[in-house]
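S.K.: Coordinates for the following, if possible.
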Amino acid sequence: MTGFARTSGAVGDFLWTWELKSVNGRSLDVRCRVPQGFEAMDGIVRQAAAEYLKRGNLSANLTVDDVASRGRLSVNRAALDQILALVGEMQGRVEARPPSLDGLLGLKGVLELETPPVDAETLARRQQAIEAGLKQAMTELGAMRRVEGKRLADVVGGHLDEVERLRVAAVDTAGAQPINIRRRLEEQLRDLMPDGIPVDPERLAQELALVAGRADVREEIDRLAAHVAAARDLIKKGGAVGRKMDFLCQEFNREANTLCSKAADLALTNLGIELKAAIEQLREQIQNIE
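M.R.: Next up, the predicted model:
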């Protein structure tokens, strides 16, 4: 399921921002990007993701801006004095232009960035604020995914209605199978048996019973009805039902395949094919459910 959440805050001059993005996935996969010095947040993000989410690909990105840590530039007087002394010593020995100010300041070690130290109490408050922001972002992400889940529930419900419609149609079509089987068997016997040779009615009844038994699809139709009811119950209960719905789709396919293999006439075969197409559409939507 897809979703996006963004939270930000500040502790004094220290600014932080969380961005969470989730897309569909069969399992829970977390990718976390944090600035240098905040590597410990990776484990905290993964723990929070396992608490709030069950499946999907989650991308978590933390950015920080410590205004105070930008510091200020200062001149290393000792290093600059040494460089100037060397310049004076070399004058007259080497033909060269006098060094420029920007050239001197560009030398390594002349300019230094002074950053004020951060005490432990301030670091703790920053960490607490960042973790609170992560929880808030996870909550907002979950709310957005639930809104999408409600929309998907309507779509999945429509596919289940189509499966049920085809199942009911299969009930009516399957009821005509014994008659069609008997008619086809009698036609085959007339084509194979010489004229004038009678067919033993008892033997014919036995053959019909065997063929009709192999072509009986009532169990598959009943199981399809049970699977539809189970899927609707899962949607009604809510929560993380994606994996269970995946399993039900496998069962739907199994019954549809068996129905097609047992079909003794073209009408039931066509219904079985339509049923498999409807189940595939259902399965595609299930991949988007947590």
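
S.K.: make it CA atoms for all contacts and neighbour counts henceforth
M.R.: Noted.

S.K.: Please pull up the helix or strand immediately following whichever strand or helix holds Ile83.
M.R.: Counting by DSSP states H and E, the element that carries Ile83 is helix 77-90. On the C-terminal side of helix 77-90, the closest following helix or strand by DSSP H and E is helix 101-105.

S.K.: Following up with a second sequence; could you model it the same way so I can compare the two?
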Amino acid sequence: MTSSMTAFARVQVQEDWGSLVWEIRSVNHRYLEPHFRLSEQAREIEPGLREVLRRQLSRGKIECNLRLQLAESTQKLTLNEAALEGVQSAVNQVETWFINASGVDPLEILRWPGVMENEETNLAPVHAAALKAFEEAITQLINMRQREGAELKQFVLTRLNSISEEVGTIRGVLPELIEAQRQKILDRLEEAKAELDPERLEQEMIILAQKMDVDEELDRLDTHIQEVKRTLDKKGGIGRRLDFLMQELNREANTLSSKSINAGLTQSAVNLKVLIEQMREQIQNIE
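M.R.: Alright, predicted model coming up:
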């Protein structure tokens, strides 16, 4: 299924331990390039998050932002009694040296490094919820990418049909154009009353016909059109192959333009290049 690389997803979780919100944005990129903004409490789950992305996506710049808020009941402060005793011992020693040294502010004691400690919080439930919510957000992101991808596919198919119509038009008028060009040359020779060797004239006509012959270019255009349609129905990342096919289509349109023998054929070649460029711009956003 054709997928776009542009999408957004948001998942929120509320539990006894607190709340978390995932916001994920995806834009087009040549490769898969994830960026994470995580709080310190969630740093250790980053490898698991990256693995989820590698399994689900193949291309795109993915910005993943996690906002984590733990409930106050999960963040407890405790006294380190051993450190507190050490500070008290130091204060007692100071008292033997200075008068009135015992007027110590308790808050100053609490600020002493190591006296107050954060009680270790069990983050396992938080990590499990964050991973589950992340997978839900990625599923949401993929669904949005596929919806937009379906629209991009229809856009490309519409342009392909227009190219096929243009190629058909060229095939229909080409024999008349070649014959008209041949007759134009003969008329000029007749007006000039030039006497040329019949064999030499025939050789020149053959060379002229070869220069004007665009059947191969038209055949290759038809082949590339069918290949683009087949690629659009494939699974997985197809954007790079489609981009290559756009280059091939453009190459044939340029050759067709260089072999143009009248304004109508030139205009058809221009129309082809416009349609191909429109497709190419949209294909840059296909995964």
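
S.K.: what's the TM-score here?
M.R.: The TM-score (TM-score structural alignment, normalised by the length of the second structure) is 0.81; 278 aligned residues with a Cα RMSD of 3.2 Å.

S.K.: Pull the residues that contact the helix holding Ile83 of the first structure.
M.R.: For helix 77-90 of the first structure, the surrounding residues in contact (Cα atoms under 8 Å, 6 or more residues apart in numbering) are Leu104, Gly109, Val110.

S.K.: Mean per-residue distance, the helix or strand containing Val13 of the second structure versus the first structure.
M.R.: Taking DSSP H and E as the criterion, Val13 of the second structure maps to strand 7-15. Superposing on the first structure and averaging over aligned pairs (mean Cα distance after the TM-score superposition for the first structure), strand 7-15 of the second structure comes out at 2.8 Å.

S.K.: For that strand, list every residue counted as buried.
M.R.: Buried residues in strand 7-15 of the second structure, counted by 16 or more other Cα atoms under 10 Å: Ala7, Phe8, Ala9, Arg10, Val11.

S.K.: can you list contacts of it?
M.R.: By Cα under 8 Å, 6+ apart, strand 7-15 of the second structure touches 19-27, 129, 133-134, 136-138, 140-142, 144-145.

S.K.: Filter these down to just the ones in helices.
M.R.: Ala129, Ala133, Phe134, Glu136, Ala137, Ile138, Gln140, Leu141, Ile142, Met144, Arg145 (DSSP state H).

S.K.: so who does the counterpart of the second one in the first structure touch?
M.R.: Read that as Ala133 of the second structure. The pairwise alignment with the first structure assigns Ala133 of the second structure to Gly133, based on TM-score structural alignment. Contacts for Gly133 of the first structure (Cα under 8 Å, 6+ apart) come out as Thr7, Ser8, Gly9, Trp18.

S.K.: Pull the distance from the helix holding Ile83 of the first structure to the chain's centre.
M.R.: Helix 77-90 of the first structure sits 63 Å away from the centroid of its parent chain (Cα atoms, centre = their mean, to the nearest Å).

S.K.: residue in the first structure matching Thr255 of the second structure?
M.R.: That one, Thr255 of the second structure, aligns with Thr258 by TM-score structural alignment.

S.K.: From Ala68 of the first structure, how far off is the residue nearest to Asn76 of the first structure when sequence neighbours are not counted?
M.R.: Spatial nearest neighbour of Asn76 of the first structure, excluding adjacent residues (Cα to Cα, 6 or more residues apart in numbering): Val110 at 5.0 Å. Shown here: Val110 of the first structure relative to Ala68 of the first structure, a distance of 22 Å by Cα to Cα, to the nearest Å.

S.K.: between these two, which one's more packed in?
M.R.: Val110 (17 against 14; other Cα atoms under 10 Å).

S.K.: quick one, strands of the stretch 101-250 of the second structure?
M.R.: Counting by DSSP state E, counting those that start in this stretch, the stretch 101-250 of the second structure has these strands, from start to end: 116-118.

S.K.: Pull the number of nearby residues for Asn253 of the first structure.
M.R.: With other Cα under 10 Å as criterion, Asn253 of the first structure counts 19.

S.K.: So it sits against Ile279, correct?
M.R.: Yes. Assessed by Cα atoms under 8 Å, Asn253 of the first structure is found in contact with Ile279 at 6.8 Å.

S.K.: by contact count, what packs against the helix or strand in which the match of Thr255 of the second structure is found?
M.R.: Using DSSP H and E, the element containing Thr258 of the first structure is helix 242-262. Secondary structure elements in contact with helix 242-262 of the first structure, counted by 3 or more Cα pairs under 8 Å, 6 or more residues apart in numbering; DSSP states H and E, are helix 218-237, helix 266-286.

S.K.: closest to Ile197 of the first structure out of those helices?
M.R.: helix 266-286 (31.3 Å; Cα to Cα).

S.K.: buried set for the closest one?
M.R.: 268-269, 271-272, 274-276, 278-280, 282-283, 286.

S.K.: How about stretch 217-224 of the first structure?
M.R.: Val217, Glu220, Ile221, Leu224.

S.K.: Then stretch 11-29 of the second structure?
M.R.: 11, 17, 19-29.

S.K.: for stretch 122-129 of the second structure, same thing?
M.R.: Val126, His127, Ala129.

S.K.: I'd like the distance from that stretch to the chain centre, please.
M.R.: Distance, centroid of stretch 122-129 of the second structure to centroid of chain: 32 Å (Cα atoms, centre = their mean).

S.K.: So what touches it?
M.R.: Under the criterion Cα under 8 Å, 6+ apart, external residues in contact with stretch 122-129 of the second structure comprise Val13, Trp17, Gln41, Ala42, Ile45.

S.K.: Mind doing that once more with 7 Å?
M.R.: Ala42, Ile45 (Cα atoms under 7 Å, 6 or more residues apart in numbering).

S.K.: Equivalent analysis for stretch 249-265 of the second structure, please.
M.R.: Lys211, Met212, Val214, Glu217, Leu221, His224, Thr266, Ala269, Leu272, Lys273, Ile276.

S.K.: what's the farthest-apart pair in those residues?
M.R.: Lys211 and Ile276 (24.2 Å).

S.K.: Helix or strand: which one has Leu68 of the second structure?
M.R.: strand 60-70.

S.K.: Where in the first structure does that strand align, residue-wise?
M.R.: The alignment of strand 60-70 of the second structure onto the first structure (TM-score structural alignment) covers residues 56-66.

S.K.: Superposed on the second structure, what's the mean shift for that stretch?
M.R.: Following the fit onto the second structure, the mean deviation recorded for stretch 56-66 of the first structure is 1.9 Å by mean Cα distance after the TM-score superposition for the first structure.
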